[in-house]
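Undergrad: With the sequence up front, the predicted model follows.
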Amino acid sequence: MAPKLERFVSPGKGNGLRATARIKRGELVYSCEPLACCVSNKLSREVCHHCFTRRETLLRCSQCKTARYCNITCQRQAWSGHKRECKCLRSLLPRIPTDSVRLAARLIFAVLSPSQNSSEELYTLEEHESHLSSVSEQKKQGLSQLASMLELYLQQEAPDLVREMTSLPPSCREPLSLIAKVTCNCFTISDGELQEIGVGLYPSLSLLNHDCRPNCVMVFKGTKLQLRAVRDINPEEELTISYIETLSLTEDGQKQLEDQYHFTCRCQRCDSQDKDGLMLSGGESTWRPLKEALPRLEGLKAESNWQTLLESCSRLLSTVGCDVPEENLYKLRVTDMALDASVHLGHWEEAVGYGEKTLPVYRQYYPDPHPVHGVQLMRVGKLQHYLVHIEDALETFKQAYQIIKVTHGDDHPMTTDLLMKMEECRTEMDQHSSS
C-alpha cells in the first residue's frame, strides 16, 4: 500500500507531514511499531513488557526481577530486546531508572541492533531536535541528572557499548543530547481506555505538528501506533495532531507547549480563547475551592486511596452544588475523579450518576469525533448496562460507536467490544419484550 503521507517543510514550523492523496474521515493514514518503547514504571507490575497487555498475573523475569510478561511466548519474543537491559537493571537493583532513562537506553540498544532498525523512516534519530539551546537552566540541570543516570545505568554494558556507539550519529552518542531528544519526541502509549501504559519513540510520526483542532488522532493497538483522520483531508494539506489534553485553558495549554515542546501555538482556537469562558463558568469564589483541592485529590488517586478520594470529591461537589455549572473545568475534573473512585469501590449507582453528569459536558468540549469522548460514553454505557438500564445503555453505546468507528477503526478491539455490547443490549431487550 502506497503511503498516504510525505515529509515536507511546513511554513513557520520546520518539518511536517502532509497528505499525498485525498484522505477520508476515519481512514487509517499510517501505522507503525516503535523504534524503542518501555512500560511506565508505575505500571510495571500490571502490564506485559512485550505486548503491553494489562493482566492480573504476569511472569517475572527471574534475573532482573523487573520485566514482566503474559507468558513464556511473550518472554521469549522480548528477550532479544531485553537481554542487554536486563543486565543494566540488575546492576542498579533495587533502584529502577526513570521511564526516559530506560527508553533512551532501549533506543541505543535498538539502533545498535540492525535487525530491529527500520530503513523506511521518514525522519532519522539524528534529525530529531534536542532543543538544548532553548531550554531554561533549571530544565537543563534536570536533563543533566537524567543523562548522568543513563551513564550509570549503561555502565554494566559500557565496555561493549563504547566500542559499538562509535557507529551512532554524533548527537546520539552524547547522553545529554539523547535524553533531551527522547523527552521532547517520545509519545505516551495508552491502552484502549486511553490510560497511559508506557512511552515509545516513533521517528516518522515525530514529524507531525501540533494543532489545537487537529485533523488526525493517534490510538494504539498494543505498541502499534495508528494515525487516523478525523476529518476529510485534501492532497497537500498538512496532517496535525494535538500534543496536549484538549480539556485545558488556553494559558495552561500554551505553557505546556512552550515548556515541553519549545514553541508558541498561534492557532485560531488559542487566539480566540473561545472555550475559556465556558471552562471558568460560575463565580471564581465558588469554584476556587475545587481548583485548590485538585493537587490533593490527584495525590489520593495516585495512591489508589479510593475511599478518601470519593469522600473528598462528594463533599466538595455537594458544597458547591448548583453554584458552579457542570461545564466548569474544575467541577468536571472533580466529577471525573468521583467517577473513578466509585468504580474502584464498586459503588455502581453513584458511578453512573457521576458519569451521566459528565456526558453533556464532554459533548461540548470534544465536538469532533474525539477518542476521549468515545471512551467516556463507552464507560458510562457499561455502567448503565451493568445496572440493567438497558435502553439507556444501548443509546449510549450507539453514540460511542459513531465516534469510536472513526477514531479507532473497524478492526480495533475497542470497536469489536462495543459492537458486542450493543448486540447484548438488543438481545436482552428482545427477551424482555417477548416475556
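TA: Arrived safely, thanks for sending. Numbering: from 1, shown residues only.

Undergrad: When you work out contacts or count neighbours from here on, use the C-alpha atoms and nothing else.
TA: OK.

Undergrad: Relative to Arg84, how far out is the closest residue to Pro289 other than its chain neighbours?
TA: Spatial nearest neighbour of Pro289, chain neighbours left out: Leu316 (7.9 Å); criterion: C-alpha to C-alpha, 6 or more residues apart in numbering. Noted for Leu316: a distance of 50 Å to Arg84, by C-alpha to C-alpha, to the nearest Å.

Undergrad: go on, Asp276?
TA: 49 Å.

Undergrad: Equivalent analysis for Trp306, please.
TA: 38 Å.

Undergrad: Same question for Ile189.
TA: 23 Å.

Undergrad: cool, and Gly253?
TA: 38 Å.

Undergrad: Could you do Leu247 as well?
TA: Where Arg84 is concerned, Leu247 sits at a distance of 40 Å (C-alpha to C-alpha).

Undergrad: all strands for this protein, in order.
TA: 5-10, 14-19, 28-32, 36-39, 59-60, 68-69, 187-190, 196-201, 209-210, 216-221, 224-229, 240-241 (DSSP state E).

Undergrad: Export those strands to JSON lines and append columns for mean neighbour count and distance to Gly374.
TA: Formatted as JSON lines, the strands of the chain follow (neighbours: other C-alpha atoms under 10 Å; distance: least, C-alpha to C-alpha, whole Å):
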{"stretch": "strand 5-10", "mean neighbour count": "16", "distance to Gly374": "26"}
{"stretch": "strand 14-19", "mean neighbour count": "19", "distance to Gly374": "26"}
{"stretch": "strand 28-32", "mean neighbour count": "18", "distance to Gly374": "18"}
{"stretch": "strand 36-39", "mean neighbour count": "26", "distance to Gly374": "25"}
{"stretch": "strand 59-60", "mean neighbour count": "17", "distance to Gly374": "33"}
{"stretch": "strand 68-69", "mean neighbour count": "26", "distance to Gly374": "30"}
{"stretch": "strand 187-190", "mean neighbour count": "21", "distance to Gly374": "15"}
{"stretch": "strand 196-201", "mean neighbour count": "23", "distance to Gly374": "17"}
{"stretch": "strand 209-210", "mean neighbour count": "20", "distance to Gly374": "21"}
{"stretch": "strand 216-221", "mean neighbour count": "22", "distance to Gly374": "12"}
{"stretch": "strand 224-229", "mean neighbour count": "22", "distance to Gly374": "15"}
{"stretch": "strand 240-241", "mean neighbour count": "20", "distance to Gly374": "17"}
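
Undergrad: another one to put next to it:
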Amino acid sequence: MIRPLVAVLDDKHISNGCSNCFVCEEDQDDSIPCLIPCKTCKILQYCSQKCMEEDWDMFHKYECSFFLSKSPKIVPGFMRICMRLIFYGRSYPSSLEWNAIKGLKSHLSEIMSSEKKEEIWMLSKGIQNFTNEPNEILVLDLLCKIMVNSFSLLTSSYDIIGTAIDPTISRMDHSCYPNATLVFERNKIALRSLQKISMDQEITISYINVNNTQKSRQDELLSRYYFLCKCIRCKFPEKVESYLVLRNCMSTETFSHLEMLINKAFSEKNINIMRALSMLHRLKGWDAVLYPLNELHKLALIYFLDENRIYNAFCHALFIHLIGNRVFNKYMVDFNPIYVIQKFLLIKLIIFQASENYETQFKQINAKDMMLYVYKLLYDVIKLSYKSHGSSSRFSKRLKKTFEKTGEDISVYDWGRCWQSRLKDDPENLQIKKECLRIEDNFLSEVKEYIEICIINNKFQ
C-alpha cells in the first residue's frame, strides 16, 4: 500500500473529516473521534494530535495563514492541492517523486486553448500571489497536470471525499477492461487485481465508469484525458455493447427520443430517470438488463436514498442484485469492489426493512425470510471482500461485525439457530440453496410488481 503524494478533502468533507488520515463521517468502519480544529485557521480538522502534527510538518504550516485570511470561506480543493504540490516541490526539489510529477503530461497547450483557459488562469494568479511563486508557467503546468492526472480520494465504500495525485498511480494506463483497481484504506491506496496478471503484462486501471457506452467512454476520455482508448472493448464494441443492440431494435426516431431521456437522466438526475426507466422497461425483444437500464436503476437507487424513500431504494437495489448484476458480463468479476459494495448496500437495506417492520409493504416477503437471506448473503460477501478489499481491510472487518450482529439477532429464534448451524456445517448445503432461491423468487415477484405499477403510472412513486 502507498500513500498518495498529495491529497486533500473536498469542500463538503473538510469540516467533518481528518485532513491527514481522511477518516470522515462516510467512513463507518470505526467510531469517528471528536475532531480537533487547527488552532490558528480553524479550517482543517484532525482526528488526533498526531495527525495534526504530521500534517503541519508536511504541508499545513505553509498554508495556514492563507486559510485564515480567507476564513470563513474555504479555499477550493483544486487550489489547495496545487499549493501543496508547490510546497512539496520546494521542500524536496531533488526527490524522485517531484521529478516524477514534473514528468507527468499536462496537456497545457490543449487546456489553455479550451473554454477552461480563463478559470485556470485566474486560479494560477491566486496561487502565485499566496505562494510567492514567480514562475507562472510552473503553476499553470501543475494545475493542468492535476486536471489530467488527479483521481478521486475515496472511502473503502467508494464514497468520494476529496482529490489526490500520485506519480505512481497517475502513470498507470487506462483500459475499459482493466486488470486491476484501486482500493482505499484511509490515507493509503492498495492495488487489487481483477484478473490473473502475467509477469510481462501491463497493469491497467479504469479512469472512468466502464459500464458506460463506448461512445460515452471515448467522449469522456478525450475531453478529460486527451486520448482515445484502443482497448479490446473499444476496438470491438459490436460484440459487447448492449447499447448498439438497443439502437438496432427500434426506429431512429424512437431511439433518439430515448437517448435524449437517458442523457438527461445521467446529467440532471431528476424525473428523467423515471421516464427513461419506464420507456426501457416497456421494450420487447431486447435484453434490457444491460446498460443503460442497470445504470439508470443505480441512479434511481441513489435518488431515492437521498429522498429517504427506503422502500423505493430497496426495490431498485433488489433489481440490480437479482437481475442487473447477474447478466453474463465478461468484463466484470463478482469480486470487483464496486459490485461488492453494491451488495453491502443491499444488505443494509434488507436489515433496515426487516428491523423496522417494513415487510408489511410486501405481499410475499416477511422479516424472517429477509434475515435468513441476508445472513447467507453476508457470508458470501465476506468471502468476496477478501479478494476485493483484502481480508485485513477495514471494509472486510466491518462486514464481519455486521455478520456477527446479524447472527446474534437471529440466534434468539429456533429457525435462526438452525440456519446458522446449517451454514456453519456446509455453506453449499442444498437446502440452503433451495431456500435462498425461494426467497429470491419472492423478492423478484415484488420487484416486478413494483416496476409494473411504475410503468402503468409512468412514474416511480
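TA: Here it is on my side, so go on. On a predicted model such as this, the values are computed, not experimentally measured, just so you know.

Undergrad: So Trp306 and Arg84 of structure 1 - more neighbours on which side?
TA: Trp306 (21 against 16; other C-alpha atoms under 10 Å).

Undergrad: ok so, going back, nearest to Tyr153 of structure 1, out of the strands of structure 1?
TA: Tyr153 of structure 1 sits nearest to strand 36-39 of all the strands of structure 1, at 15.2 Å, using C-alpha to C-alpha.

Undergrad: Which residue range of structure 2 does that closest one align onto?
TA: Using TM-score structural alignment, strand 36-39 of structure 1 lines up with residues 6-9 of structure 2.

Undergrad: outside of that stretch, which residues touch it?
TA: Contact with stretch 6-9 of structure 2 is made by 17, 19, 22, 77, 80-81, 84-85, 153, 161-166, as judged by C-alpha atoms under 8 Å, 6 or more residues apart in numbering.

Undergrad: For the alignment partner in structure 1 of Pro178 of structure 2, which residues are in contact?
TA: Matched to structure 1 by TM-score structural alignment, Pro178 of structure 2 sits across from Pro214. With contacts defined as C-alpha under 8 Å, 6+ apart, Pro214 of structure 1 is in contact with Leu239, Thr240, Ile241, Ser242.

Undergrad: what about Val372 of structure 1, neighbour count?
TA: There are 18 residues near Val372 of structure 1, going by other C-alpha under 10 Å.

Undergrad: Any idea how far stretch 214-221 of structure 2 is from the middle of the chain?
TA: 18 Å (C-alpha atoms, centre = their mean, to the nearest Å).

Undergrad: So which bit of structure 1 is that stretch matched to?
TA: Counting by TM-score structural alignment, stretch 214-221 of structure 2 sits on residues 250-257 of structure 1.

Undergrad: Over to stretch 155-169 of structure 2?
TA: By TM-score structural alignment, stretch 155-169 of structure 2 lines up with residues 191-205 in structure 1.

Undergrad: ok, residues contacting the matching stretch?
TA: Contacts of stretch 191-205 of structure 1 (C-alpha under 8 Å, 6+ apart): 32-40, 43, 47, 52, 99, 103, 121-125, 128, 182, 185-190, 220-222, 372, 375, 413-414.

Undergrad: okay, the longest helix anywhere in structure 2 sits on what stretch of structure 1?
TA: Using DSSP state H, we find that the single longest helix of structure 2 is helix 430-457. Alignment of helix 430-457 of structure 2 against structure 1: no match, by TM-score structural alignment.

Undergrad: Tell me the helices and strands packed up against that helix.
TA: helix 271-282, helix 310-322, helix 367-388 (3 or more C-alpha pairs under 8 Å, 6 or more residues apart in numbering; DSSP states H and E).

Undergrad: next one: stretch 221-235 of structure 2 to chain centre, how far?
TA: 21 Å.

Undergrad: Of all the residues in it, which ones are buried?
TA: Leu221, Tyr225, Tyr226, Cys229, Arg233, Cys234 (16 or more other C-alpha atoms under 10 Å).

Undergrad: Stretch 296-306 of structure 2 too?
TA: So stretch 296-306 of structure 2, judged by 16+ other C-alpha under 10 Å, has buried residues Leu296, His297, Lys298, Leu299, Ala300, Leu301, Ile302, Tyr303, Phe304.

Undergrad: average offset between it and structure 1?
TA: Stretch 296-306 of structure 2, aligned to structure 1 and superposed, deviates on average by 2.9 Å (mean C-alpha distance after the TM-score superposition for structure 1).

Undergrad: who's in contact with that stretch?
TA: 265-266, 269-270, 273-274, 276-277, 310, 312-314, 316-317, 319-320.

Undergrad: so how many other residues sit close to the nearest residue to Lys117 of structure 2 once chain neighbours are set aside?
TA: Leaving aside its chain neighbours, Lys117 of structure 2 sits nearest to Ile111 (6.4 Å; criterion: C-alpha to C-alpha, 6+ apart). Counted with other C-alpha under 10 Å, residues neighbouring Ile111 of structure 2 total 19.

Undergrad: So Ile111 of structure 2 sits against Cys144, correct?
TA: Yes - applying C-alpha atoms under 8 Å, one finds Ile111 of structure 2 in contact with Cys144, separated by 7.1 Å.
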